[in-house]
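S.K.: Below is the sequence, then the predicted model.
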Amino acid sequence: MKILICPDSFKDALPAEAAARAIACGTRRLGERIEAVECPLADGGEGSLDALLTATGAERRTATVQDALGRPARAHWGWLPERRTAFVELAEASGIQALAPDERTALHSTTHGVGELIRAALDAGAERLLLTLGGSATNDGGAGMLVALGARLLDSAGQDLPPGGAALAELAELDLAGLDPRLAGLQVEAAVDVDNPLLGKRGASAVFGPQKGASPEDVTRLDAALVRFADVTAGVLGEEHRELPGAGAAGGMGFAARAFLGAELRPGIELVMAQAGFETLLEGTGLVITGEGQLDGQSLAGKTPVGVARAARARGVPVVVLAGRLAPGWQAALEEGVTAAFALADGPMALDEALERCAELLADRAESAVRLFTAARS
């Protein structure tokens, strides 16, 4: 029996490739009758670049950029020269995982490094860009990216704004005259793992700001600053994008990608599956095993296990989800094509132990799931 193994990463424990390897190890304990096909995936968040490189065989390239706090950092991006296609993961340059908890400041973090990666792709001759927008430490609406690409954001005195989302409250003029002209010939797709708008109760600041160090007062301040940014942008471009589903992704980078790069916003899992040839891999598959750190009610908004389940359901292939935790609302995934879901822990354990044993637990749960499935079939 062919089993397609396509997990996302298990945050702080295993990248997607290692998770797929562990699951495959568990399924192969049943002997030669199992054909385990590994296809690590991602939904646009951290780890998406690795999944895309694995899926496409693209070159891994490195650039020195600013991190979310403006410090020099090494960041990776992907290059497919035969397709003139670049893969840029926001989290590589402006990711929250690179910052210690006490360094996280949604008020002042910047996406400047993302713009530097895009510029590196343009220098290589990119004609197509796949930009993944998860795992950010930022709430600047993509303003830092614009500055890195040649735009100027000015206050009422004609001075350049300092980096960060809070400074956008003082935005008086958006000068796009210096924006890199090569962007006009760049086809951009932006992979998002949420469908939130830019502003309001479901917006970037309110929903994701607290994860990035924002207090309730900071959230109010950041949302007002993004309102100002959206207003000035609409005045300059003559277009409105603040209500676009996904505009609030990565602290408003979805908004900037659509407004200034002309990007098509798509669920990240769909884009990564397309690059991996997921539909072809499904052919002849008897069972799909996927998973990530947590399955909950929010997973329906574009997370990997549900995206995989929806695609597999269309082919009539059952799907098992292995998750570090089954959190409130996870049962909703059963209506989206998930056949069964299992938490990894084999007894009471501390988080540190669960993270350390993640590969072992994945292998054990995968073996049990496949034994149950094969017994039911026979």
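M.R.: Looks like it arrived, so ask away. Predicted, not measured: the structure shown is a model, and the values here were computed from it.
S.K.: going forward, measure contacts between C-alpha atoms and count neighbours the same way
M.R.: OK.
S.K.: mind checking the SS state of A345?
M.R.: Taking DSSP: H, G, I helix; E, B strand; the rest coil as the rule, one finds A345 in the coil state.
S.K.: Run a quick neighbour tally on it.
M.R.: Residues lying near A345 (other CA atoms under 10 Å) number 19.
S.K.: wouldn't it be in contact with A363 here?
M.R.: No: using CA atoms under 8 Å, A345 is not in contact with A363, being 11.7 Å away.
S.K.: Within the helices and strands, which one has the residue nearest to L237 when sequence neighbours are not counted?
M.R.: Nearest residue to L237 in three dimensions, chain neighbours excluded: A259, at 7.9 Å (CA to CA, 6 or more residues apart in numbering). Assessed by DSSP states H and E, A259 sits inside helix 249-261.
S.K.: so L355 sits in a helix?
M.R.: Yes: the assignment for L355 is a helix, going by three-state DSSP.
S.K.: quick one: contacts for the spatially most central residue of the chain?
M.R.: Closest residue to the average C-alpha location of the chain: G45 at 1.9 Å, with CA atoms, centre = their mean. The neighbourhood of G45, defined by CA atoms under 8 Å, 6 or more residues apart in numbering, consists of E89, A91, T132, L133, G134, G135, V192, D193.
S.K.: the helices in the stretch 51-200 of the chain, which residues?
M.R.: 90-94, 112-124, 143-148 (DSSP state H, counting those that start in this stretch).
S.K.: So which of those helices is the most surrounded?
M.R.: For the helices of the stretch 51-200 of the chain, average neighbour numbers computed from mean count of other CA atoms under 10 Å are highest in helix 90-94, which has a mean of 30.
S.K.: So which other helices or strands are in contact with that one?
M.R.: Secondary-structure packing of helix 90-94 (3 or more CA pairs under 8 Å, 6 or more residues apart in numbering; DSSP states H and E): strand 59-66, strand 72-80, helix 112-124.
S.K.: for this structure, which helix is longest?
M.R.: helix 216-237 (DSSP state H).
S.K.: Give me the buried positions along it.
M.R.: For helix 216-237, the neighbour count (16 or more other CA atoms under 10 Å) marks 218-219, 221-230, 232-233 as buried.
S.K.: this is the comparison structure:
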Amino acid sequence: LSSEDICKIGKRALEKALDNPSIDILPIADGGEGTVDALVINTGGRYVNLGVTGPYEEKVNGKYGILGDEETAVIEMSNASGLALADRNYLDPLKSTSYGTGEMIRDAVNKGCRKFIIGIGGSATNDCGIGMLQALGFEFQDKDGNSVHGSGGSLGKIVKIEDKNVPKEVLESEYLVACDVDNPLTGPRGATMVYGPQKGAESNELKILEEGMVNFGKLIEDFFSKKIIEVPGAGAAGGMGAALYGFLNAELKSGFEIIKGVINIDKLIEDKNYDVMFTGEGQMDHQTLMGKLVLGISSLGKKYDIPVIAVCGSLNKGWEDMLDKGLTAAFGITNRPMHLGDALVNAEDLLYESYYNIGKILKI
């Protein structure tokens, strides 16, 4: 279910449970999946469908959005270079590339966009963004002067960076990156050691990838004469955070804060003076405190003294920490013991039932 679907189901259930309620729906995201939809819908923007290079060089549909101002593009890296696009039986971060993400950026530049909001969650890559950068015109050469392949396995071979073929429009554009992790580029908390295994890296491959990341990290710090390796978020999305920050002067910022600013949620709350706000996520647990949507909405509830109720797929250990952050209550939608597959199949009915029952409680 999309964010918009969930909003519509919740509204329908609450309208059934309550007497003539006034309900606004606002499909939003936290910089991860659903960010393109949230910003396109709420700004009156449009979608662009583009055939791009997938993480393993297969053709995929790299859908992105152009906002209502017609100058801001919103891109989800996962739509071109995402783990969900790869065959889970054949993952290999030594070979996967972020080239398709660069193709989306280049297409948006060609369409006149000069501002970018880029969500970098869910990637299948550990290439420090060199695939993306190659699509934008950057060149990376080995000791023999040959161009390297834009993948993680090439990072240790790079000795030279060329930017003479990068269009000035790419370099002059503004980039905001939705990034809710603070991992550095290298080390035990870096891109490779923390996220490499979930992208298919075995222990011997982790060593190769980490050595390559260290080599490339030092190279780009020398090239740009600025600190990049230890920047919080540099290790996000297999080093994509470092690439965008280092090569394109991007600002790494909380995804929710970016979206909140674009949509101007504060003004909406101030104008409407809501009695209660609803939010939710798939599973609420200790990670919810790490800049996710529920935390953002709860913080707004605390700021404006409005109760916030979270309706989630499930509640797991640590969710109760949110009660100190502005959350009033949380509910899991499963109404009996069930397998995940059953919950997914029946998600719409379970969600409707939960919102309906909460509505009945609010009516007391």
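M.R.: Alright, I've got the coordinates. Keep in mind it's a predicted model, so treat the numbers as computed, not measured.
S.K.: circling back to that earlier point, in the second structure, what sits opposite the residue nearest to the centre of the first structure in the alignment?
M.R.: Superposed on the second structure with TM-score structural alignment, G45 of the first structure falls opposite G32.
S.K.: Tell me if its match really is in a helix.
M.R.: No: counting by three-state DSSP, G32 of the second structure falls outside a helix, being coil.
S.K.: Give me the distance between it and E230 of the second structure.
M.R.: Counting by CA to CA, to the nearest Å, the gap from G32 of the second structure to E230 of the second structure is 23 Å.
S.K.: got it, and D142 of the second structure?
M.R.: 25 Å.
S.K.: just G51 of the second structure next, same as before
M.R.: G51 of the second structure is 35 Å from E230 of the second structure, by CA to CA.
S.K.: same question, L18 of the second structure
M.R.: Going from L18 of the second structure to E230 of the second structure by CA to CA gives 52 Å.
S.K.: same check, this time on G31 of the second structure
M.R.: Relative to E230 of the second structure, G31 of the second structure is positioned 22 Å away (CA to CA).
S.K.: again, but for G122 of the second structure
M.R.: Relative to E230 of the second structure, G122 of the second structure is positioned 21 Å away (criterion: CA to CA).
S.K.: and if you look at E251 of the second structure?
M.R.: 15 Å.
S.K.: Equivalent analysis for G313 of the second structure, please.
M.R.: Using CA to CA, one gets 35 Å for the distance from G313 of the second structure to E230 of the second structure.
S.K.: L300 of the second structure too?
M.R.: Taken as CA to CA, the span from L300 of the second structure to E230 of the second structure is 31 Å.
S.K.: now swap in L155 of the second structure and tell me
M.R.: Using CA to CA, L155 of the second structure is found at 18 Å from E230 of the second structure.
S.K.: between these two, who's got more neighbours?
M.R.: Neighbour count, other CA under 10 Å: between L155 of the second structure and E230, L155 has more, with 28 against 17.
S.K.: Need the counterpart of that one in the first structure.
M.R.: Per TM-score structural alignment, L155 of the second structure is aligned with L168.
S.K.: For its match, which non-adjacent residue is spatially closest?
M.R.: A225 is the one closest to L168 of the first structure (CA to CA, 6+ apart), at 5.0 Å.
S.K.: Show me what that neighbour lines up with in the second structure.
M.R.: Checking TM-score structural alignment: A225 of the first structure goes with G212.
S.K.: cool, and G31 of the first structure?
M.R.: Aligned against the second structure by TM-score structural alignment, G31 of the first structure finds its counterpart in L18.
S.K.: got the contact list for that match?
M.R.: L18 of the second structure makes contact with G359, K360, K363, according to CA under 8 Å, 6+ apart.
S.K.: G307 of the first structure now?
M.R.: G307 of the first structure sits next to I269, E270, L300 when contact means CA under 8 Å, 6+ apart.
S.K.: swap the cut-off to 10 Å and go again
M.R.: Neighbour list for G307 of the first structure: 43, 267-270, 273, 299-301, 333, 336-338 [criterion: CA atoms under 10 Å, 6 or more residues apart in numbering].
S.K.: ditto for V311 of the second structure
M.R.: By CA under 10 Å, 6+ apart, the residues touching V311 of the second structure are 6, 10, 278-284, 294, 329-333, 351, 354-355, 358.
S.K.: With V192 of the first structure instead?
M.R.: By CA under 10 Å, 6+ apart, the residues touching V192 of the first structure are 43-45, 131-134, 245-250, 253-254, 265-271, 301-303.
S.K.: aligned partner of it in the second structure?
M.R.: Using TM-score structural alignment, the partner of V192 of the first structure in the second structure is C179.
S.K.: can I assume R371 of the first structure sits in a helix?
M.R.: Yes: counting by three-state DSSP, R371 of the first structure is located in a helix.
S.K.: Can you report how many residues lie near the counterpart of Q198 of the second structure in the first structure?
M.R.: When the first structure is aligned by TM-score structural alignment, Q198 of the second structure is paired with Q211. Q211 of the first structure is flanked by 17 other residues according to other CA under 10 Å.
S.K.: my guess is Q211 of the first structure meets A137, correct?
M.R.: Yes: with contacts counted by CA atoms under 10 Å, Q211 of the first structure reaches A137, the gap being 8.5 Å.
S.K.: any common contacting residues for these two?
M.R.: I96, R104, T105, A106.
S.K.: Quick check: chain neighbours aside, which residue is closest to whichever residue in the second structure pairs up with the third one?
M.R.: For T105 of the first structure, the aligned position in the second structure is D92, judged by TM-score structural alignment. Across the structure, with CA to CA, 6+ apart as the measure, the residue nearest D92 of the second structure apart from its sequence neighbours is G200 (5.5 Å).
S.K.: Next, the contact list for the one you found, please.
M.R.: Remark: with contacts taken as CA under 10 Å, 6+ apart, G200 of the second structure is in contact with R88, N89, Y90, L91, D92, P93, L94, A124, T125, L206.
S.K.: Only the buried members of these: can you turn that into a PyMOL selection?
M.R.: Selection of buried members from the contacts of G200 of the second structure for PyMOL, criterion 16+ other CA under 10 Å:
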select buried, resi 91+92+93+94+124+125+206
